[in-house]
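Undergrad: okay, here's the prediction I keep looking at, along with the sequence it came from:
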Amino acid sequence: RLILQSVGDRGGQVTPSHILVIGMGKLGESVVLHAIKQWRENNLSKNDRLQITVIDRDAQLKAESLCVRFPQLDQVCNIVPLQMEVNSPDYLRAEFLRSPSEHNDVERVYVCLDDDSLGLHAGLSLLQQMKTHKVPVVIRMVEDTGLATLLGDGDARQGKFKELHAFGLLNQTCTADLLLGGTHEVLARELHSVYLSEQTLDNGIAEQSEALVPWEQLPERLKESNRVQAANIGKTLAETGCSIAQMRDWEAGELDFSPQEVEVMSSKEHERWCRQRKQAGWIYGPERDADKKINPDLVEWDELPEDEKEKNRRFVRGLPRSLARAGFQIERY
């Protein structure tokens, strides 16, 4: 998902209608799957299909394997595999950039090759063919140094390299938090992302407003609160006979819990939150005071105001979608 976000949206379009992925290793496959998920989330018309062209020496085999593992892909997108090397004449001619219909040319390119030099060569070769057809080209590199310096913010970016963007794997993905936190860190970030999408600065108290910032700017204690919440999602789901699994069903994010399931899990989530707060030194009081660690919501579920109960219910109802966005799904025992 990070590599998809590495180029800002153009014309309000979150996901282009036609992307080109060069290299179908783990990263290339991940780019394809996340692009499809974004397309499904942002395009309400079921008739619109995402066009994906993939280039790899084993493109046909890898595309077929992907469709076998994710049979619902056919309902969402058209995948066109092109079997070629990036130094072949067919690649250098780059005729695949332009659609025969003239209405669906490639709008974004992701170079996901494991070799930095080969990846840069692949990106620059396409750039040569884009005299009038300007398309952002995102190149995977180990880190944003060395060859990636060419694609920095200097004069080169304002000239012929303007459409090239380096995505440094180490810089972008291998933060200490992600390395140490693993899945819980990914889920914690996703929970915060969902929270941000549901909040406005106008409706929050001081503590809530403090959380209305991107994850990177979030105070460490609030990050930790999200991590603990993420780590307990499995226990919360288990209360109703559910578990977390790697996503295989594209409709998984649309799962609906019954009202009874929502109530059970919401009350358990509130109990967990109360334990966490009390362990951190918070106490009950009729008036909220963050400095003195006083919170009026540190009460039993039955005594909790209805608007606070609804916050917990909203969190539970949103779990299928939140987990799906992070690459997981909910399964019933």
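TA: Yes, it's here.
Undergrad: only C-alpha atoms for contact and neighbour calcs from this point on.
TA: Will do.
Undergrad: contact partners for Ala245?
TA: With contact taken as C-alpha atoms under 8 Å, 6 or more residues apart in numbering, Ala245 is in contact with 328-331.
Undergrad: and with 6 Å instead?
TA: Residues near Ala245 by C-alpha atoms under 6 Å, 6 or more residues apart in numbering: 328-329.
Undergrad: doesn't it belong to a helix?
TA: No. Applying DSSP: H, G, I helix; E, B strand; the rest coil, one finds Ala245 to be strand, outside a helix.
Undergrad: quick one: the helices in this protein?
TA: 2-5, 26-42, 59-69, 89-93, 116-128, 155-158, 169-173, 176-198, 206-210, 220-231, 233-238, 259-279, 306-317, 319-325 (DSSP state H).
Undergrad: tell me which of those sits most buried.
TA: Neighbour counts (mean count of other C-alpha atoms under 10 Å) averaged over each of the helices of the chain peak at helix 319-325, with a mean of 22.
Undergrad: quick one: contacts of that helix?
TA: Counting by C-alpha under 6 Å, 6+ apart, residues outside helix 319-325 touching it are 253, 255, 329.
Undergrad: the last one and Met247 touch, don't they?
TA: Yes. With contacts defined as C-alpha atoms under 6 Å, Gln329 counts as touching Met247 at a distance of 4.7 Å.
Undergrad: who has more neighbours, the two?
TA: Gln329 (24 against 19; other C-alpha atoms under 10 Å).
Undergrad: what residues are up against the more buried one?
TA: Contacts of Gln329 by C-alpha under 6 Å, 6+ apart are 244-247, 252, 323.
Undergrad: for Pro16, same thing?
TA: Contacts of Pro16 by C-alpha under 6 Å, 6+ apart are Glu107.
Undergrad: next one: it from Glu107, what distance?
TA: Computed as C-alpha to C-alpha, to the nearest Å, the Pro16 to Glu107 distance reads 6 Å.
Undergrad: next, count neighbours for Ala70.
TA: Check again: residue 70 is Phe, not Ala. 15.
Undergrad: and the comparison structure, right after this:
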Amino acid sequence: MKTVVSTERSSGSDLRRGEFLPFLILVLLLVGGFVLHRHGAGQDGVQAAFSTIRLLLVEDSANRGDFVRYGWESLWPLYQWLRIAVPVVASWLLVRSYLTLIGSNGNWLLARFWPHNVLILGGDAQGRRLALEHRERGERVAVLTLDAANGANSELMQRGVKVFGGNALNLRNLKWLAGTRASVVYILAGVDSVNLKILDVLMRLHSEGGWRGTDKRSQICLVHIQDDFLAARVTDVNWLQRNGERCQVRVFNVWKNCARRLLSDDSLAPHCLVPRGVQPHVLMLGFSSLGRSILEQLAHLGHYPDRQRAMLTVASPDADTIEPRVHASFPVLTPNALAHGVHGHHLNPLIDISFISAPTDGLTTARLSRLPAVTIAYICTATLEEGIAATHSLLMTTPDQQFPIVLCTQDAVHTEVHRQINNYPRCHVFNAYDAGLKLEKNEPVLNEFTEREAAIVYLHFGQNSLVDSLAAQTRPRNGDSRSSVLLWDRTFNEHWFAAQEWERESSRDVVRHLHVKRHYFNQLEGEISEQDQRNLSELEHQRWCAERLLQGWRYAPNTDRSKRRHASLCAFHDLPIEEQNKDYTIVGVSRLLARARIASK
């Protein structure tokens, strides 16, 4: 899933080839003038060169008499040949550079007059898939990639996606494309450092007025950053503040998106496969980038309402190397590693994690028998071949067990291979290529309804009048149930865009975890008991604590956001009553949002 994006600014720039053509012709003419001078023309070299240019370009004075006067009569046949050859060669070079300029499809000059809604910088498999899905939604899409002539782009062209060849690091390229009022720009170079460079160029273009979307509020830049530290740098910096207008920059991780989707599938999520009161046990074979994100999302879920937390066993040949890295990245997974609560209570680990040093396709029956009963197994190897071998080995080792086996692939899987794996008993394929950036209604990368939900949670969190105000907004109007969808208020939009990205993402997580709550309390549309409401509120607080702890926040008696210290990082029963009411409020929001979601379908 990597895109070939050059970090060189000039050597690979197709736009500049045409600019050098006049200079090249001039150099050739100057060299010709010096050659003529050397053969006894009797003139200064520079004067001879300009005389040559004049003879070639000014037809009135270009006659045989001029050649006789300068003593160049023997060159008259050569001049006649050059008068024909130079325009032909120049035209050929111009056409060649123009064809290179426009790439395999589309026309750079027409880009100004063909406004597109979505611009994708980078043409890897995920970018192509994303372009097709946006196109299916009726949007105009343009893709800028160095590899425009790749045969994989032919499907994009057939579906009406414009593919342009060029370097995304070149400011002029972005002026041509982003200047066509694209409201959303995806940066999918595949390499974090290149993504950041492209983002910097794009923000410079925006600050100069070169990128102005069709709607000022919809100028959104989505950057694929895999490193959490770099992602924090992007979201903590106010990339643009120009005349009171701000360009919203969202950072996302394809693997995190995949893990979220995997754990939102009721048939493949561990908490949905066990009855209440039973601790789910996840077996992970291998520890790829996707596996790391699954671990993080399992920790994000925190403790369940029945006081159970997930167990995770990672089996990998390099487990001895992985274990210290995991505990360094996720210190909250280590027992007794957390700060004390209000009354000296420890916050329990978010999940129980253990490691086994063994080949992914070499787990023995005896080794597995010493583990707790497995709820589900995730195969998270680096390659598809290793994953298929590990899946087959696990099937042979556990013939009498019924737990699902999910092969989590990071590459595209051929349809026939996908079908054959699914034909095995209790085997499933979770393809990151299909799930990473897929624009589904229930959790898209960009979805107006989800954004409205998250904005309402962010802007009204903790206000006593929230439930009443939302109930008024979701009440059907004129008998039309669709009118109960939450309205997008201008004030909401302004405050939502002014928030920091981590605050917006936190509010989105509240909405994303509705499926976890729905699993335990599938009566969100109706009335729930007071005890269930309390359990649901505790679940939300535990999820919030898990999210903050994984982001590096710690408990402190007084909240200090600049130092990532928060007084609410403690057990639910240790919270002041007003803080507990916030979680009760979120429960009410979740119920009303669930109603609005149903009404919008």
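TA: Structure's in. What do you need? Predicted model only: the values in this text are computed from it and were never measured.
Undergrad: re earlier: now intersect the contacts of helix 319-325 of structure 1 with the strands, please.
TA: Of those, the ones assigned to strands by DSSP state E are Gln329.
Undergrad: closest one to Ser117 of structure 1 out of the contacts of helix 319-325 of structure 1, please.
TA: Closest approach to Ser117 of structure 1 among the contacts of helix 319-325 of structure 1 (C-alpha to C-alpha): Gln329, at 37.1 Å.
Undergrad: quick one: map that closest one onto structure 2.
TA: By TM-score structural alignment, Gln329 of structure 1 lines up with nothing in structure 2.
Undergrad: quick one, strands of structure 2?
TA: Under DSSP E, structure 2 gives strands at 118-121, 141-145, 162-165, 184-187, 220-224, 248-252, 281-285, 311-316, 352-357, 376-379, 405-409, 427-431, 554-555, 565-566.
Undergrad: burial of Ala178 of structure 2, as a residue count?
TA: 30.
Undergrad: quick check: Glu163 of structure 1 touching Pro136?
TA: Yes. Under the criterion of C-alpha under 6 Å, Glu163 of structure 1 makes contact with Pro136 at 4.7 Å.
Undergrad: which residues of structure 1 does the biggest helix by length in structure 2 align to?
TA: Secondary structure of structure 2 per DSSP H: the longest helix is helix 76-102. Using TM-score structural alignment, helix 76-102 of structure 2 lines up with nothing in structure 1.
Undergrad: buried set for that helix?
TA: Neighbour-count burial for helix 76-102 of structure 2, counted by 16 or more other C-alpha atoms under 10 Å, picks out 76, 79, 94, 97-98, 100-102.
Undergrad: cool, stretch 130-138 of structure 2 as well?
TA: Of the residues in stretch 130-138 of structure 2, those buried (16+ other C-alpha under 10 Å) are 130-135.
Undergrad: just the residues you listed: which are in helices?
TA: 130-135.
Undergrad: could you dump the residues you listed to JSON lines with distance to Leu263 of structure 2?
TA: Listed next are those as JSON lines, based on distance: C-alpha to C-alpha, whole Å:
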{"residue": "Leu130", "distance to Leu263 of structure 2": "22"}
{"residue": "Ala131", "distance to Leu263 of structure 2": "25"}
{"residue": "Leu132", "distance to Leu263 of structure 2": "25"}
{"residue": "Glu133", "distance to Leu263 of structure 2": "23"}
{"residue": "His134", "distance to Leu263 of structure 2": "25"}
{"residue": "Arg135", "distance to Leu263 of structure 2": "28"}
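Undergrad: which one of those residues sits closest to Ala142 of structure 2?
TA: When these are ranked by distance to Ala142 of structure 2 (C-alpha to C-alpha), Ala131 comes first, at 7.8 Å.
Undergrad: so who does the closest one touch?
TA: Ala131 of structure 2 touches nothing, counting by C-alpha under 6 Å, 6+ apart.
Undergrad: could you check how far it is from Thr145 of structure 2?
TA: For Ala131 of structure 2, the distance to Thr145 of structure 2 - C-alpha to C-alpha - is 13 Å.
Undergrad: then Tyr424 of structure 2?
TA: 39 Å.
Undergrad: ok, these two, which is more surrounded?
TA: Legend: neighbour count by other C-alpha under 10 Å for Tyr424 of structure 2 and Thr145, higher for Thr145 (26 against 13).
Undergrad: my read: the more buried one touches Gly165, true?
TA: Yes. Between Thr145 of structure 2 and Gly165 there is a contact under C-alpha under 6 Å: 5.3 Å.
Undergrad: what's the local residue count around the closest residue to Leu222 of structure 1 other than its chain neighbours?
TA: Distances taken as C-alpha to C-alpha, 6 or more residues apart in numbering place Ala211 nearest to Leu222 of structure 1, at 7.2 Å, with adjacent residues excluded. The local packing of Ala211 of structure 1 (other C-alpha under 10 Å) involves 20 other residues.
Undergrad: over to Phe23 of structure 2?
TA: The burial count for Phe23 of structure 2: 11, using other C-alpha under 10 Å.
Undergrad: and if you look at Val417 of structure 2?
TA: 12.
Undergrad: do Val141 of structure 2 as well
TA: When neighbours are counted by other C-alpha under 10 Å, Val141 of structure 2 registers 25.
Undergrad: not counting sequence-adjacent ones, nearest residue to it?
TA: Nearest to Val141 of structure 2 is Val118, by C-alpha to C-alpha, 6+ apart, at 4.8 Å.
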